[in-house]
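Asks: The following block contains a protein sequence and its predicted model.
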Amino acid sequence: MKKGYYIFPCGYESTTKEYSGVLKKIDMQCTELRKYYDVDYKLIFEKKPKAKIVKVIRRLPWVSANRDYDRLIEEFDNPAFVYIRRVTADKCFIAFLRKIKEKYPNCKIIEEIYSYPYEADEYQRLIDKPNLWKDRYYRKQLKLYVDRLATYSDDKEIFGIKTINQMNGINVNSIPRIRRNEEKKETLDLIFVGYMQKHHGLERIIRGLRDYYNCDIQKRVVIAHLVGDGPETAFYRELTEKYNLSSKVIFHGKMYGEELDRIYDMCDIGISSLGFYKINIQVSSALKSREYLAKGMPMINGNPTDVFEQYDCDFYKEFPNNDSFIDIDSVVSWYSTLLEKYGTTEKLSIAIRQYALEHIDNSITIKPIRNYIGD
């Protein structure tokens, strides 16, 4: 069995909770890879600076993140492959890749570009611009050492490196399907779960609800449940208060495990990303859409999604990839049509869950990586 390492170079150890969703995804990827390879997972932290001035200095283009890459290489045991989740390229990271190739010339190095293009999303703040300049300079050297870039985009080459095109996957059976004791007739509950960033575009839902409730007649009471936190939370709260929607847009904060499952069970439709136009992404492979499918939940999205482009289904409603408001009335009508077709929420969720097993389970989506690594 081939030996491999999955490496996630991340921030400070004290910020691990910020990566909870990422770590969950990595765990699922490793679980699938371990069916075929001897895979060790290595989480390598950046050492937290003691002085604030160091936090500023570390962002300078010629200063590298303080991670102990040398210790990591010493722990390697003749790897056939190394799979690395993308990190801002810097001098020490390039040196790390070079040393792997020098010590293990036959080792295949795969770096996952989990979002591409990524500049507009990851380097929005002015304080992050030095990291952007750093990445632009050093990523030119990736092609000297990286054999393939794993991407969820359709690009065949990135930074002069051949790509492995794949879809984002999930371990479907690790996620409980939504359960409903009885059918609802008066309310329609929407749910968003995630880290609230600009590209999620939840203002489109909030403004859509404002227009919906400004009409004289509503087909059903529609409520949006927003679960999570993030830099856009304050903005979404301000809009909600401005439009007097406090009873229709519910902020639940961060939720996990059974508590989150209970919210899912009372909801009908998942809200995937609605603002990818802001970061120039045309086709989505967002993990959020996979989670909704595994839950057995229909969803709305603000741009094309890869799995729905490749495989037809009717439990996905797409809106334009721009800043237009979400037409809530059309969402209500679409969901009513789904229930008429499938009969009950239970039958609908079972059909969606089966679709997930057939198309976005990690056993399916990891195959391009396996094909490249080999047996």
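Replies: Everything's here; your move.
Asks: hey, let's count contacts and neighbours off CA atoms from now on
Replies: Will do.
Asks: Chain neighbours aside, what residue packs nearest to residue 29?
Replies: Using CA to CA, 6 or more residues apart in numbering and skipping residues adjacent in sequence, the residue nearest residue 29 is residue 362, 7.0 Å away.
Asks: How much space separates the one you found from residue 191?
Replies: Separation of residue 362 from residue 191 (CA to CA, to the nearest Å) stands at 24 Å.
Asks: Also residue 150?
Replies: On the measure of CA to CA, residue 150 and residue 191 end up 30 Å apart.
Asks: repeat for residue 213
Replies: According to CA to CA, residue 213 and residue 191 sit 18 Å apart.
Asks: between these two, who's got more neighbours?
Replies: More crowded of residue 213 and residue 191, by other CA atoms under 10 Å: residue 191, with 23 against 17.
Asks: Return the list of helices and strands in contact with the host helix or strand of that one.
Replies: Assessed by DSSP states H and E, residue 191 sits inside strand 187-193. When contacts are defined as 3 or more CA pairs under 8 Å, 6 or more residues apart in numbering; DSSP states H and E, strand 187-193 sits against strand 221-227, strand 269-271.
Asks: immediately after the shortest one, which helix or strand?
Replies: For strand 269-271, the succeeding helix or strand toward the C-terminus, using DSSP H and E, is helix 287-295.
Asks: next, the one to line up against it:
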Amino acid sequence: MIKYYSKLPKRRFVLHIVGGGKVVEEEKTRVSHSIVSDHVIFHGPLVGAALQVIFNQVTLAIDVCDGEEQGVFLSSSLKTREYVAQGLPVVGAIEIDMSRSMKEYFYKFKDTRTINVHEMIEFHDTLYHNEHEYHTIPKKIREHARKVCDIHVVMRPVIAFFQER
């Protein structure tokens, strides 16, 4: 983000960070005295209605960004499922297990070591062409999510296995 804002872009981009821990605290320190301090909002850990307020404000979600460093090359995170259940397209640094069936709503960064704001904006703009799509895209994502990651769909093979026994 610092690289993005150092070029004085016309387009404003705000990053909402929900959660806590050592990495978040390190980012808070790094961001606090930089040119992006007005563009990164740290909310801390949130649940329920407070988290829903944030979901209702944003149009993209960021998934795992350090997976390859950890030896993870495919994300199957519960957080990603929460994002698509909320109707949010997802960007990240590693492949997402649902990306094959919902590929138009997922984007993997070209350089997996960097969160590239330009890439996020380009991806965002491929989805949201007009005001109407800010309502239709989330509905489409939620519909796809129901087919791919709804508990009834995911557990159907497990239930069938036990019923056959």
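Replies: Nice, thanks for sending it over. Since the structure is predicted, the reported quantities are computational estimates derived from the model, not experimental observations.
Asks: What would you report as the TM-score here?
Replies: The pair, once superposed, lands on a TM-score of 0.90 when counted by TM-score structural alignment, normalised by the length of the second structure; 164 aligned residues with a CA RMSD of 1.9 Å.
Asks: so where is the strand holding residue 191 of the first structure in the second structure?
Replies: Under TM-score structural alignment, the alignment places strand 187-193 of the first structure onto no residue of the second structure.
Asks: Which positions within that strand qualify as buried?
Replies: By neighbour count on 16 or more other CA atoms under 10 Å, the buried set for strand 187-193 of the first structure is 188, 189, 190, 191, 192, 193.
Asks: just the strands in the first structure please.
Replies: All strands of the first structure, identified by DSSP state E, fall at 3-9, 38-44, 81-85, 108-113, 148-151, 157-158, 161-165, 187-193, 221-227, 249-253, 269-271, 299-301, 316-318.
Asks: Format those strands as a markdown table; extra columns: distance to residue 93 of the first structure.
Replies: Shown next, in a markdown table, are the strands of the first structure (distance: least, CA to CA, whole Å):
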| stretch | distance to residue 93 of the first structure |
| --- | --- |
| strand 3-9 | 9 |
| strand 38-44 | 12 |
| strand 81-85 | 11 |
| strand 108-113 | 12 |
| strand 148-151 | 15 |
| strand 157-158 | 18 |
| strand 161-165 | 17 |
| strand 187-193 | 33 |
| strand 221-227 | 35 |
| strand 249-253 | 35 |
| strand 269-271 | 36 |
| strand 299-301 | 36 |
| strand 316-318 | 39 |
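Asks: So what does residue 274 of the first structure match up with in the second structure?
Replies: Counting by TM-score structural alignment, residue 274 of the first structure lines up with residue 65 in the second structure.
Asks: Distance-wise, check that match relative to residue 112 of the second structure.
Replies: From residue 65 of the second structure across to residue 112 of the second structure, the span is 7 Å (CA to CA).
Asks: Which residues are in contact with each of these two?
Replies: Common neighbours of residue 65 of the second structure and residue 112, counting by CA atoms under 8 Å, 6 or more residues apart in numbering, are 92, 93, 94.
Asks: from those, which would you call buried?
Replies: Among these, the ones that count as buried by 16+ other CA under 10 Å are 92, 93, 94.
Asks: ok now do the equivalent of residue 364 of the first structure over in the second structure, which residues does it touch?
Replies: Mapped onto the second structure by TM-score structural alignment, residue 364 of the first structure lines up with residue 153. Under the criterion of CA under 8 Å, 6+ apart, the contact partners of residue 153 of the second structure comprise 146, 147.
Asks: Tell me who's in contact with the equivalent of residue 307 of the first structure over in the second structure.
Replies: Under the alignment (TM-score structural alignment), residue 307 of the first structure pairs with residue 98 of the second structure. Residues in contact with residue 98 of the second structure (CA under 8 Å, 6+ apart) are 76, 148.
Asks: can you check residue 248 of the first structure too?
Replies: Neighbours of residue 248 of the first structure in contact, by CA under 8 Å, 6+ apart: 222, 223, 224.
Asks: Just give me the match in the second structure for the second one.
Replies: So that's residue 223 of the first structure. By TM-score structural alignment, residue 223 of the first structure lines up with residue 14.
Asks: What separation is there between the closest residue to that match other than its chain neighbours and residue 29 of the second structure?
Replies: Nearest residue to residue 14 of the second structure, sequence neighbours excluded (CA to CA, 6+ apart): residue 39, at 4.7 Å. Distance of residue 39 of the second structure to residue 29 of the second structure, given as CA to CA: 14 Å.
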